[in-house]
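A.B. asks: I'd like to go over a predicted model; first the sequence, then the structure.
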Amino acid sequence: MVLETLPLGVFVLDADLNVVRVNRAGARALSCGADAGVPLARFLPDDRVALVQELLREAFRSRHVGSIEEEMIVAGDAKIFRLTAAPVESASDRAAHAVLLVEDVTRAKGLERQMLLTERLTTAGRLAAGVAHELNNPLATIAGCAESLQGRLGHGDSATSAAADDFRHYLGLIEEEAYRCKEITGSLLQFVRDPGSRRDPTDLNGVVLKAVELLARQSRFAASRVTTELDPALPPLAANEGQLRQVCLGLASNALEAMDGRGTLTIRSRLVRGEIEIELEDEGPGIPEENLSRIFDPFFTTKPPGQGTGLGLAIAQGIVTDHGGRIEVRSAPGKGSVFRVVLPL
C-alpha cells in the first residue's frame, strides 16, 4: 500500500531483473501494465535496455545505490527520466532484490535549460549591443567612402579605363558588404532592444496590408502570389505598429523565400476568444521535425552563408512576447507551414 502513495515510479526486481512488483506511478511513467513476473526489458525502449540492466546489475554487485538520467521515447513522447537503482538486502546478507526508482524530470530539465539559455542570451545581448554600437560608425564611414569614390569614377576620361572598371567593381563590393554588416548590427540591436516602446490603437488589418504592399515592391518576390482573408470587424489593438509590421514582413518574407516563386501565401486575421490571430499559411516545403524546436533560437538558420543572420524569428518572437502574445507553428515536410501570431486584446 505504501508504494501506491509514492509519486515516484517504483519497480521491485529479482536478481534476474524480472519485475516482482510495480506501483501505479511506475506503470504510468513507462506507459506499461502492472504485470509481475515479466522481464523489466519489456517495459523499456530497445535502445535503453542494456543501459538500465547494467545500472541494476552494478547495484547487485556493489550493493551501492546508482543513478543515471536518460532520455527515452515513451508512448511517442520524448521524456527525461532519473533512474535510481538500489539493492535490497536479505536476511542472508545477500542482495536478492533491487528497487528501481523512476522519476520524470522532463519539466525540471526543461526549466533548467531555459534558465541557462536566458543567462547566456542576457550576456550575449549586452555584448552584441556593445559590438553593434562600436561597429556602426566605422561601417557607415566605409560605405560612405566607397559610395563617394564610385561617384568620382563616374566622371572624366578615367571612367572608361579597364582599371576604373575594376575599381568600380571592387568599390561596389565594399559598399554592398559594408551595408550588409550594418544590417547585421542593426538586427543585433533590434534583438536586444528596450521593450518599453510606445503602444497606440493599431489596425492589424492595415499592418498586414502594408506589409503585403512592401513585399509586392521587392523584385525577388515578383513571381510569388499573396492572398489575404482579413476579418473586417477586427477591433483595434494597443500595439507598436512598426514592430508588428516588422513581424508580418519577416514571417511573410520567410514564407515566400521557402516557396521560391511557387505556391500561394495566404494571410488571415480573425478574433478568437478575446485574442487577435494573424495566420500565415504557405505552400512551401515545410520544416523538418528536428528543426521545429530550434527555429526561434537566436542565430539558428538553414539558409546558405551570407543569406541570413538567424535573428529574424528570434526578433519576431521577442516582439510578440513583449506584446503579451505568442507565435504558434504547425509544419510538416512537404505540407507547408502555418505561423500563427496570437495577441491578446
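C.D. replies: Nice, thanks for sending it over.
A.B. asks: use CA for all of it now, contacts and neighbours both
C.D. replies: Fine.
A.B. asks: quick one: the strands in the stretch 151-300 of the chain, in order.
C.D. replies: Under the criterion DSSP state E, counting those that start in this stretch, the stretch 151-300 of the chain contains strands at 200-202, 225-229, 237-239, 264-272, 275-281.
A.B. asks: the last one to strand 264-272, inter-axis angle?
C.D. replies: This means strand 275-281. Strand 275-281 runs at 170 degrees relative to strand 264-272, counting by axes from the mean of the first three to the mean of the last three CA atoms, to 10 degrees.
A.B. asks: so which elements touch strand 275-281?
C.D. replies: strand 264-272, strand 337-344 (3 or more CA pairs under 8 Å, 6 or more residues apart in numbering; DSSP states H and E).
A.B. asks: quick one: it to strand 225-229, angle?
C.D. replies: Using the same axes, to 10 degrees: strand 275-281 against strand 225-229 is 160 degrees.
A.B. asks: tell me which of the helices and strands packed on strand 275-281 sits most buried.
C.D. replies: A comparison of the helices and strands packed on strand 275-281 by mean neighbour count, using mean count of other CA atoms under 10 Å, puts strand 337-344 on top with a mean of 21.
A.B. asks: what sits up against it?
C.D. replies: 251, 255, 274-287, 320, 323-331 (CA atoms under 8 Å, 6 or more residues apart in numbering).
A.B. asks: quick one: buried ones out of those residues?
C.D. replies: 251, 255, 276-287, 320, 323, 325-327, 329, 331 (16 or more other CA atoms under 10 Å).
A.B. asks: quick one: contacts for the closest residue to residue 176 other than its chain neighbours?
C.D. replies: Leaving aside its chain neighbours, residue 176 sits nearest to residue 143 (7.7 Å; criterion: CA to CA, 6 or more residues apart in numbering). Neighbouring residues of residue 143 by CA under 8 Å, 6+ apart: 174, 175, 176, 178, 179.
A.B. asks: could you measure from the second one over to residue 212?
C.D. replies: Right, the one you point to is residue 175. Residue 175 sits at a distance of 29 Å from residue 212 (criterion: CA to CA, to the nearest Å).
A.B. asks: ok, now the last one?
C.D. replies: Plainly put, residue 179 is 25 Å away from residue 212 if you go by CA to CA.
A.B. asks: before we go on, here's another structure to hold up against the first:
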Amino acid sequence: MISTLQILHSILKKIVGFALLLIAVSTVAQPNDIEALLKKGDMVLDTNPREALNIYHKAADELTTKNAKLLQAKVYAKLGTTSLQIGYYPKAITELKSALEIYKQLGKDSIVAELYSDLGSAYYFGEIKGGNEAEKYFQKAYAAFSKIGLPVSAQFNANYLGYIHWAKGEKEKALEIHKLCLAVFNTLNNLKGRTICHSDIGFTLNSLGRYTEALDYNLKALELATQMEDALVITPILNNIGISYINLNDLNQAEKYSLLSLDKAKETSQNLRTKEALSNLHNVYAQMGDYKKAYNIHLQLKVINDSIKDLAAVRKLTQRDEQAAFSLKQAQMKAQQAEKDALATARLKHEKDRNIALMTGIGMLVIIALLLTLNIRARIKRSKLLKKKNNQLEDSNLLIAKQNQKLLENQNEIEENNEELETLLDELKRAQSKLIQYEKLASLGVLTSGVAHEINNPLNFIKSGIYALEEIIEKLPDEEDKELSITIVEHIDTGMERINYVIGELNRFSGNSISKDLVPCDIRKILENCLLVLKPKIDSAICTISTNFAHHNTIIQGHEGSLHQIFTNILENSILSITKSGTITISTKILESNQLEIKIEDTGCGMSEKIIHHAFDPFFTTRPPGEGTGLGLYVSYKLITSHLGSINLQSTENVGTVCTIKLPLNSSKNDA
C-alpha cells in the first residue's frame, strides 16, 4: 500500500521536473527545428548541392552552445561533406575538422574514420600543403577503419596513398602500393576494389612506359568493370587501354578503344575524359597518316579545351567568390554570435527572476504538503494497524488451510490403507477358500483310496472263489448244469470287471492311477480315437466336427489312457452343451515355448463367470441329478497337471466355450 507521503513526494518531483524542463526549453533552440532543416537539405543534395549547402548554413545559424554535441557534429559534417562535393576545399576542411573533434569526444569511431578520409580528399583535391596533409589523413583513415573491422574501406584509403606518391613523381612507390592493395582486395573478393586497383596499376605502368604489362592490367580492369556496369569507372579504363595500344603500335585496337572511351565520356558528360579520348584519337590518326580525321579530331579537341578553360576560370572565380563570401559570412556570424550572447545574458537574467518566483511557488507547495501530512498521520497509523490485523488474519487463515490440507492428506491415506486392507482381505478369503477346497480334496482322496483298498481285498477273495468254481464246474457230469453254472460264473465275472472299473475310477480321482513310466503318445491319433468312440453322441447331437491339426508330429511323453480320458471328458461336455445343432472345432499348434497347444471350441450354450469359477471343483455339475458325477473336469485337470500341462476355460453364455490345453512336447520325437 503506497502512503500519502509517497504520493505527495511523487507529485512534487513531477512539478519540479516540469519547472526545470520549462527553464531548459526556454534557453535552448528546439532540436526538432534543426533536424528538419538537415532533412530538407538532404532532399535537394543530389540535384542542387549549393542549395543544400545554404540550408545547412541555416541549420548552423540555429545552433548554440546549449545544443547537444551530437546535433552540432551532424551540422558541421553536412557542411563539410557538401563543401567537398562542390569544390570549396578550405571551407570543407574547416567544417570537417569541427565535426571530427566532437565525434572523437563522443566515441563515434566509424564516423571519425569517414571524416579522416574526407579530410584526406579535401587536402588532395585542393592541392593544399603539397599532399602531406592528405597523406596523413588517408593513413589515419586506414588505421581507423582497420581498428573497427572494416577492411574494405581501410584498403580504399591505403590505395589513395598511391595517388599522392604518383603526384609527387614517386611512380614506383605508387605502383607498389596499388599492387599491395590489389592483393588484399583479391583476398576480400571485393569487385570494386579489384577493378580500381587493376585500373590504377595499368595507368601507373603506362606512365612508366611498361605498356605490355599495363595492357594486361587494363584489360582485366575492363573485364571487372563490365560486371559493375559503372560508366564512370569504365571510361578511364578504355582510355588507358587506348594509350597502351598506341605505344605498342597496334593502331587499330587503339582506335577501337579510344572511340569507345569517347562515346562513354560524351554519354556521361565527362569533359576531361572526353579531352583524353580525343587526344588519343588525334595521336592514332596522325600515326596512321589519316590527317583529315586527325584534323577533325583537332577541331573537336580545341572546342573541348576552350570549354574546359572557361569552366576552370569560372570554377576559380566561383571558388574565390565563395571564399570571400565565406569570410564575410564568418564575420557576420561572429557579430550575430555576440548579439546572441547579449540576448542570452538578458534572457538568463529574466529566466533567473522567473526561476526565483517558480521556486517560491514550489516552496509554498512543499509547506502545504507538510501540513497535509500532519493531518493524515493519524489516518496512516490506523491504516497500518488495520493492515497488521489483516496480515494476522491472513496468517490464521493460511494456518487453517494448511491444517485442512493435512487432514485431507491423512483422510486420503486412511482411504488408501482401507483399500489395501480390503484387497488383502479378499485375497485372504480366496486363499482360505482354496485351502478348504484342498483339505476337502485331500480328505476325499484319502477316503476314496481307502474305500478302493477295502473293496479290492474282498474282491480278490471272490476272484479266487471264481477260479475254484470254474474248476468244479469243469468236473460236473451234467452238461445242462455245467452250462448254467458257466453262465452264472460269467455274470459274476462281468460284475467283477465293473467293480474293477469303479476301483480304477476311484484311484484316478485320488491321483494314484497314473503310471510313473510315461510313453510317447500321438495326440492327433488320440483325438481321432476319441472322436470315433463319441461318434454316436456326435450324430445324435447334430453337430459338425472341424479339425485343424499341426503338420508336424504331435507326440508327447504321457499316459495314453489318461490322455484318452481327458479329451473324452472335454469333448463329451462340448457335445452335451449343443442343444440343437452346432460346431466343434479341434486344433493343435506347436508353440515357441516347446509346448503343444490343443484348442477345443464349441458353439454351445456357454457358461457364466460363476460356473467357470467352480468348473474344476469335484462333484460340481450343471446336469440334472443322476446324469453326471461332477468329476469329469476335475479328473481331467488332475491328469493334465500330472503331465506338467495346463488347462484354461473361456466361455460366453449363448455363444460358446473355448478350452485350451497346453502340454510339454517330446522334443526329440518332434524334431525327427
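C.D. replies: Cool, the structure landed. Since the model is a prediction, treat every value here as computed from it, not as a measurement.
A.B. asks: report how many residues lie close to residue 225 of the first structure.
C.D. replies: The number of residues packed near residue 225 of the first structure is 15, by other CA atoms under 10 Å.
A.B. asks: what do we get in the second structure for it?
C.D. replies: Counting by TM-score structural alignment, residue 225 of the first structure corresponds to residue 544 in the second structure.
A.B. asks: could you measure from that match over to residue 602 of the second structure?
C.D. replies: Residue 544 of the second structure is 10 Å from residue 602 of the second structure, by CA to CA.
A.B. asks: where do the contact lists of these two overlap?
C.D. replies: Shared contacts of residue 544 of the second structure and residue 602, counting by CA under 8 Å, 6+ apart, come down to 582, 583, 584.
A.B. asks: ok so, going back, so which of the helices and strands packed on strand 275-281 of the first structure gets nearest residue 57 of the first structure?
C.D. replies: With distances scored as CA to CA, the stretch of those nearest to residue 57 of the first structure is strand 337-344 (47.8 Å).
A.B. asks: give the aligned range of that closest one in the second structure.
C.D. replies: Residue span in the second structure matched to strand 337-344 of the first structure, by TM-score structural alignment: 657-664.
A.B. asks: off-centre distance for that stretch?
C.D. replies: 54 Å (CA atoms, centre = their mean, to the nearest Å).
A.B. asks: same thing with stretch 276-289 of the first structure?
C.D. replies: On CA atoms, centre = their mean, the centre of stretch 276-289 of the first structure falls 14 Å from that of its chain.
A.B. asks: can you check stretch 136-151 of the first structure too?
C.D. replies: That offset, for stretch 136-151 of the first structure, works out to 36 Å (CA atoms, centre = their mean).
A.B. asks: what does stretch 557-572 of the second structure give?
C.D. replies: 66 Å.
A.B. asks: the first structure: matching residues for that one?
C.D. replies: Aligned by TM-score structural alignment, stretch 557-572 of the second structure falls on residues 238-253 of the first structure.
A.B. asks: picking up where we left off before, give me the buried subset of the contacts of residue 143 of the first structure.
C.D. replies: The neighbour-count test (16+ other CA under 10 Å) applied to the contacts of residue 143 of the first structure identifies 174, 175, 178, 179 as buried.
A.B. asks: closest to residue 24 of the first structure out of those?
C.D. replies: Checking those one by one against residue 24 of the first structure (CA to CA), the nearest turns out to be residue 179, at 62.4 Å.
A.B. asks: all helices of the stretch 151-300 of the first structure, in order?
C.D. replies: Under the criterion DSSP state H, counting those that start in this stretch, the stretch 151-300 of the first structure contains helices at 162-191, 204-216, 241-259, 289-292.
A.B. asks: export these to JSON lines and tack on distance to residue 232 of the first structure?
C.D. replies: Converted to JSON lines, the helices of the stretch 151-300 of the first structure look like this (distance: least, CA to CA, whole Å):
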{"stretch": "helix 162-191", "distance to residue 232 of the first structure": "31"}
{"stretch": "helix 204-216", "distance to residue 232 of the first structure": "8"}
{"stretch": "helix 241-259", "distance to residue 232 of the first structure": "18"}
{"stretch": "helix 289-292", "distance to residue 232 of the first structure": "32"}
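A.B. asks: ok, which of these comes nearest residue 106 of the first structure?
C.D. replies: Of those, the one closest to residue 106 of the first structure (CA to CA) turns out to be helix 289-292, at 18.1 Å.
A.B. asks: Provide the aligned range in the second structure for that closest one.
C.D. replies: The aligned range for helix 289-292 of the first structure is 609-612, by TM-score structural alignment.
A.B. asks: the matching stretch against the first structure, how far on average?
C.D. replies: Compared with the first structure after the fit, stretch 609-612 of the second structure shows a mean deviation of 1.2 Å (mean CA distance after the TM-score superposition for the first structure).
A.B. asks: hmm, who's touching that stretch?
C.D. replies: 649, 651.
A.B. asks: now residue 85 of the second structure, nearest residue through space, not along the chain?
C.D. replies: residue 49 (7.7 Å).
A.B. asks: how many other residues sit next to the one you found?
C.D. replies: 18.
A.B. asks: just residue 10 of the first structure next, same as before
C.D. replies: Neighbour tally, residue 10 of the first structure, other CA under 10 Å: 25.
A.B. asks: SS state for it?
C.D. replies: Using DSSP: H, G, I helix; E, B strand; the rest coil, the structure places residue 10 of the first structure in strand.
A.B. asks: that one is in contact with residue 23, isn't it?
C.D. replies: Yes: Residue 10 of the first structure is within contact range of residue 23, at 5.7 Å (criterion: CA atoms under 8 Å).
A.B. asks: now for the two: what residues contact both?
C.D. replies: The contact sets of residue 10 of the first structure and residue 23 overlap at residue 3 (CA under 8 Å, 6+ apart).
A.B. asks: okay, residue 356 of the second structure and residue 579 of the second structure: tell me how far apart.
C.D. replies: For residue 356 of the second structure, the distance to residue 579 of the second structure - CA to CA - is 120 Å.
A.B. asks: also residue 646 of the second structure?
C.D. replies: 28 Å.
A.B. asks: repeat for residue 457 of the second structure
C.D. replies: Distance from residue 457 of the second structure to residue 579 of the second structure, by CA to CA: 44 Å.
A.B. asks: higher neighbour count, the two?
C.D. replies: Each of residue 457 of the second structure and residue 579 has its neighbours counted (other CA under 10 Å); residue 579 has more, 13 against 10.
A.B. asks: could you check how far the more buried one is from residue 631 of the second structure?
C.D. replies: Counting by CA to CA, the gap from residue 579 of the second structure to residue 631 of the second structure is 22 Å.
A.B. asks: that'll do, ta.
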